[in-house]
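Student: Next one to model:
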Amino acid sequence: MKPVSHTRPVTVIRGRVLLENGLAEDSAVAVAGTEILYAGSENGLDAALAAADLSSEPAVNDIRLARGQLAVPGLVDLHCHGGYGVDFPSADVAAARTALHRMHAAGTTTVLASLVTAAPADLLSGLEMLSGLAAAGDIAGIHLEGPFLAAARCGAQDPRWLRSPDREFAAALIAAGKGYLRTMTYAPELPGADELVDLLTSHSVVPSLGHTAASADDAGASLARAAAGLSTQAGRVPTVTHLFNGMDPIHHRAPGAVTAALRAARAGSAVVELIADNTHLDPFVVASMFELLGAENIVLVTDAMAAAGLADGSYRLGPAEVQVRNGVARLDSGSIAGGTAGMLDLVRNSVAAGVPLESALRSASEVPARVLGKAGQIGSLSVGAAADILLLDADLRLLRVLRRGVWISEA
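Tutor: The predicted model follows:
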C-alpha cells in the first residue's frame, strides 16, 4: 500500500483498545489528520510510524490510558429525532448543528437524523434541510420513519398523515433527500409495499420494517425481498425499526412481524434495532436478544427526541406535543414518544443487563456502520477509518471524544 503523506501532528493512544479482533491490552491507536494511521499491538507502533510518510519528524501527542480505562470507536446512532431541546423535524440548520455538536461531544460521533410522519410539504422541507447537513458532514444521512406505516401500530406517529405507499410520492421523497436518504421505515402489509421496497433498494435506501401489524408470513417475505434487493451492496441488509415496539406482541397462534424479524436476524438477513433504555425494552429482553441473535445482527439506537440530554418537561416530536416525566417521553394518549437516553447510556444499560462489553460496543458502532455501507470507514478502530475515538473510564463514563481527528467538548 502506498504511504499517505500526513502533515498534522500524530496522536497516539496506548492501553486497552477495542480493535477489529476484540478488546486488547497493550495496544495502540495512532491518528494523523482525520484518519487512523495505525491500530494494533503497541509493539508494532514504531515500525508503522517509521514506514509512514509523515513529511517530517512529527510532533507526537502521546496518551497513556490508566488501568481500567479503554479506547473504543465513536458510536453510531441510526435512529435519532433530536436532542438537547432540538427537534430535527422542525429545526432550522443552526439549531440542528448545535444539538449535533452536543451529541458528538457526548460520544455519538455519527448520527443518522430521523424524521417522523408529517404533512407532505413538511417531510419534503425536512429532507431539504437535513440533506444540507449531510452534505456538510454534520450527519451521516437521513432516516424517514414513515409515512407508509400501519395506523393500527402508529404509536407516536401522527395518524392524519399516514398513507399507503405510492411510487410518485416515494420517488419525490428520495429525490428531496439528494442522495442522503439512507433508511425508511415502512409497514409491509400496506398495498404497494413490495413496489416501495424495490424502489428503495434500487436507490441504495435500506428498507426498515416497523410500525406494522403484518403477519409473520408477510413480514418475512418483505424482509427477504429487501435483502435480495440489497444483496449487491457490500453486505447491507434490511433493518427492523425498534424491535417489539410498534408491533403486535408474539402470540403462539399469531406470531406476527416480531417472529419473522427474529428469524431473519438469526439468519443474518436482517439487523434489528434495540432501544436499550430500560423503558422501551426490559433489560432481560435486551440480554436475550444478544444471546439469541448475536451482536452482529443488532444495532443499538436511541430513538432520541428533543428531551434527550435534558430534564423533564414539555417538548415536541414533529407535530406532536410530548410530556417527559421521570425521563420517559409520552403523548397525552400514553404512547411512548421516542427516547431520552444517549448511545453511551444504551451501552452501559446493555452491559448491566449481562451483555458482554465488546458485544454492546460493536452493536453501537461497527454494526450500524455496516448498515450504512460504511464498514471500515466509521465505527471501528482500523487503519484508514475516520479518527473517531472515545476514551472511557472503568465505569464506561466518557472521558474525552476525538471526532474526525479533533478533540471536542460540549462547549
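Student: can we go C-alpha only for contacts and neighbour counts from here?
Tutor: Noted.
Student: Summarise which helices and strands the longest helix along the chain is packed against.
Tutor: Ranked by residue count and defined by DSSP state H, the top helix of the chain is helix 120-135. Under the contact criterion of 3 or more CA pairs under 8 Å, 6 or more residues apart in numbering; DSSP states H and E, helix 120-135 touches helix 93-105, strand 110-116, strand 141-145, helix 167-176.
Student: Tell me which of those lies nearest to residue 238.
Tutor: Closest of the helices and strands packed on helix 120-135 to residue 238 is strand 141-145, at 13.0 Å (criterion: CA to CA).
Student: Quick one: residues in contact with the closest one.
Tutor: 78-79, 111-117, 127, 130-131, 134, 177, 180-186 (CA atoms under 8 Å, 6 or more residues apart in numbering).
Student: buried ones in the longest helix of the chain?
Tutor: The neighbour-count check on helix 120-135 (16 or more other CA atoms under 10 Å) flags 122-134 as buried.
Student: For residue 171, state which of the residues you listed is nearest.
Tutor: Of the buried residues of helix 120-135, the one sitting nearest to residue 171 (CA to CA) turns out to be residue 124, at 11.3 Å.
Student: For the closest one, which residues are in contact?
Tutor: 173, 176.
Student: Name the nearest residue to residue 120, ignoring sequence neighbours.
Tutor: Once flanking residues are discounted, residue 120 sits nearest to residue 161: 7.9 Å by CA to CA, 6 or more residues apart in numbering.
Student: contacting residues around the one you found?
Tutor: Here residue 161 is in contact with 117-120, 147 (CA under 8 Å, 6+ apart).
Student: Hmm, residue 112 and residue 103 touching each other?
Tutor: No: proximity of residue 103 to residue 112 does not meet the contact threshold set by CA atoms under 8 Å, at 11.5 Å.
Student: Could you double-check that residue 318 sits in contact with residue 89?
Tutor: Yes: using CA under 8 Å, residue 318 and residue 89 qualify as a contacting pair, with a distance of 5.2 Å.
Student: Can you give me the neighbour number for the residue nearest to residue 109 when sequence neighbours are not counted?
Tutor: Among residues not flanking residue 109 along the chain, residue 74 sits closest, at 5.2 Å (CA to CA, 6+ apart). If you count neighbours by other CA atoms under 10 Å, residue 74 ends up with 30.
Student: One more sequence to fold, the one below, so I can look at both together:
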Amino acid sequence: MPTISAPRAVVDGRLTGPVTIAVQDGVIREVRHHHDAPRSAPADVALPDGILTAGLVDIQINGAFGVDFCAADDDGWDRVASALTGTGVTSFQPTYITAPLGALVSGLQTAIEARQRQADTGSARILGVHLEGPFLSPVRHGVHEKRYLAEPTAEAIDRLLNAPGREILTMVTLAPELPGAIDAVHRLTAAGIRVSVGHTDALAAQITAAADAGATLVTHIFNAQRGLAHREPGVPGATMADRRFYCGLIADLHHVAPEICGLIWKGARGRVVLVTDAIAAAGMPPGEYELSGIPVVLSEDGVPRNADGTIAGSALTLDQAVRNMISLGLPVAQVVEAASRVPADALGRHDVGRIAVGARADLVWWSDDFHPRRTWVDGREAQAPATATAVLPAARESFAVSP
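Tutor: The predicted model follows:
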C-alpha cells in the first residue's frame, strides 16, 4: 500500500507525530503512530517538515476565483473545484442564495452534472447543495433580494422534495419563525436534509422549537439574525447554549470581531464550524463581482459589499480562516478540526474531514505557518498551489493510488 509520513499530524483532535498513513483504493487503511520509535520502512512520500491534516470541508461557499455558482458554466464549476484544493479544501457544499424556487430547483441538476464530471479528477468533491433561502425573514434578509423571499409552505417543500436532482440537496437554511417553518423542518430532516436556522428574527424559544423539530445548525452566527441580549438570548445565545446546534462562523474577522470569535469558540466548544460564505471575489483582486446577479464590490479592505453597503458574502478562503483562528491563540488541532471533522460531522459525513482508518484519503500538507503545500483527494494528488515549493525527492513525488 502507498504510504505517506509526516513529522507532525492532526489525528483524533490532537497534534501528534511522527505518523505514517497507508492508503489503498483512495481510503486510509492504517495510521501508524511512531513517536520516538524508528519507522519500519521508508514511506513512499516522506514529508520533511510542516503538518499533515485531513482535507478541509467548506459547507457554505457561493463561488470563488471569479466564479458564481448560480451563473457558472461547466468550466467555471470545474475551475473552482480544482482551485479549492490549493486552499486545502477537499470537500465542499456549493451554496445557492435566495432566487425564484424554480431556479433553485434547476440548479440541483447543474450540481449533479458537475459532481459527475469532476469525479476522480483530483478536484475537491461536491458533497451536496446548500440552499440558503428563499425561506428567510424579510427583516433579516441581508443581501438576499427581498422580492424572491417565500414562506415554506407545504407546496414549496413538496416541490423541493420531489424535484429532479433532489438527491444532491443536503442542507437548507430557513427562518424558523415563518408560517409553516416548523412543519418544514420536520419534513426536511425526515428526508435526510440538514436544516440550519439563519437570516432569522426568531426568539430563543422559536430556535428551541426548531431544534425540537430537527434543526441542527445555525448559518453564519451573529450575522443576519436577532442578536444576543441579556434577557433575550436571540439566535446566537440560543444556538451556543443548545448543544444540538453546530455554529457556522465566518472567521474573516470582519463578519465577526476577533473578541466575539473567541466568545463563540468558548460558548459552542467543539461545535464551531468554520465556513467561508465565499463569493466570486474570493481569491481575486479588488474589483466588481456578482452574487446571484447582485452587483458586489470588493474593496481594498477585503470585504465585498452591495450598492447600499451591506456585506455580501466574503472573500475568505478556508485556509485563511484557519490561520485567523490560530492567530487568536486557539489550539491548532481544534482549529483544524473546526474546518474539517466538525463540518463533516455536521453533515453526517464520517468518511471525510479526518485522518482515520476507513476515511477517504483526503490530506493536506501545511507549512509551519499554515499555508497549504500539497493536497490529496482520495489519495490522488491535486495540482499544487502556484506558491508551493517542491521539496520532496523526485523519486517520491507520487502518492496517487488510482491506476
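Student: TM-score for the pair, please.
Tutor: Once superposed, chain against chain, the TM-score is 0.89 (TM-score structural alignment, normalised by the length of the second structure); 376 aligned residues with a CA RMSD of 1.9 Å.
Student: Show me what residue 299 of the first structure aligns to in the second structure.
Tutor: Matched by TM-score structural alignment, residue 299 of the first structure corresponds to residue 273 in the second structure.
Student: To which residue of the first structure is residue 73 of the second structure aligned?
Tutor: Residue 73 of the second structure maps onto residue 92 in the first structure, by TM-score structural alignment.
Student: Provide the secondary structure category for the closest residue to residue 219 of the first structure other than its chain neighbours.
Tutor: Once flanking residues are discounted, residue 219 of the first structure sits nearest to residue 257: 5.3 Å by CA to CA, 6+ apart. When classified by DSSP: H, G, I helix; E, B strand; the rest coil, residue 257 of the first structure comes out as helix.
Student: one step back: would CSV of the contacts of residue 161 of the first structure with distance to residue 229 of the first structure be doable?
Tutor: Putting the contacts of residue 161 of the first structure into CSV (distance: CA to CA, whole Å) gives the following:
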residue, distance to residue 229 of the first structure
117, 25
118, 27
119, 29
120, 26
147, 21
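Student: Which parts of the stretch 201-350 of the first structure are helices?
Tutor: 216-229, 256-266, 283-293, 343-353 (DSSP state H, counting those that start in this stretch).
Student: would you list these in JSON lines and tack on mean neighbour count and distance to residue 201 of the first structure?
Tutor: Formatted as JSON lines, the helices of the stretch 201-350 of the first structure follow (neighbours: other CA atoms under 10 Å; distance: least, CA to CA, whole Å):
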{"stretch": "helix 216-229", "mean neighbour count": "21", "distance to residue 201 of the first structure": "5"}
{"stretch": "helix 256-266", "mean neighbour count": "23", "distance to residue 201 of the first structure": "17"}
{"stretch": "helix 283-293", "mean neighbour count": "17", "distance to residue 201 of the first structure": "24"}
{"stretch": "helix 343-353", "mean neighbour count": "21", "distance to residue 201 of the first structure": "27"}
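Student: Measure how buried residue 400 of the first structure is and give me the count.
Tutor: 18.
Student: thinking it is in contact with residue 390, fair?
Tutor: Yes: contact criterion CA under 8 Å: residue 400 of the first structure and residue 390 qualify, at 6.0 Å.
Student: In space, what's closest to the most centrally placed residue in the second structure - neighbours in sequence excluded?
Tutor: With distances taken as CA atoms, centre = their mean, the residue of the second structure nearest its centroid is residue 58 (1.4 Å). Among residues not flanking residue 58 of the second structure along the chain, residue 92 sits closest, at 4.6 Å (CA to CA, 6+ apart).
Student: Trace that neighbour over to the first structure, please.
Tutor: So residue 92 of the second structure corresponds to residue 111, using TM-score structural alignment.
Student: and that match, how far is that from residue 393 of the first structure?
Tutor: 23 Å (CA to CA, to the nearest Å).
Student: Between the two, tell me which one has more neighbours.
Tutor: Applying other CA under 10 Å to residue 111 of the first structure and residue 393 shows that residue 111 carries more neighbours, namely 23 against 17.
Student: Could you pull up the residues touching the more buried one?
Tutor: Counted by CA under 8 Å, 6+ apart, residue 111 of the first structure has contacts 76-80, 100, 139-141.
Student: which one of those sits closest to residue 13 of the first structure?
Tutor: Nearest member of these to residue 13 of the first structure, counting by CA to CA, is residue 76, at 21.0 Å.
Student: Can you get me a residue count around the closest one?
Tutor: 29.
Student: Can you tell me what it aligns to in the second structure?
Tutor: In the second structure, residue 76 of the first structure lands on residue 57 (TM-score structural alignment).
Student: in what helix or strand does that match lie?
Tutor: strand 56-61 (DSSP states H and E).
Student: ok, average deviation of that strand from the first structure?
Tutor: In the superposition with the first structure, the average deviation recorded for strand 56-61 of the second structure is 0.3 Å (mean CA distance after the TM-score superposition for the first structure).
Student: In terms of secondary structure, what does that strand contact?
Tutor: Against strand 56-61 of the second structure (3+ CA pairs under 8 Å, 6+ apart) you get strand 89-97, strand 272-275, helix 341-346.
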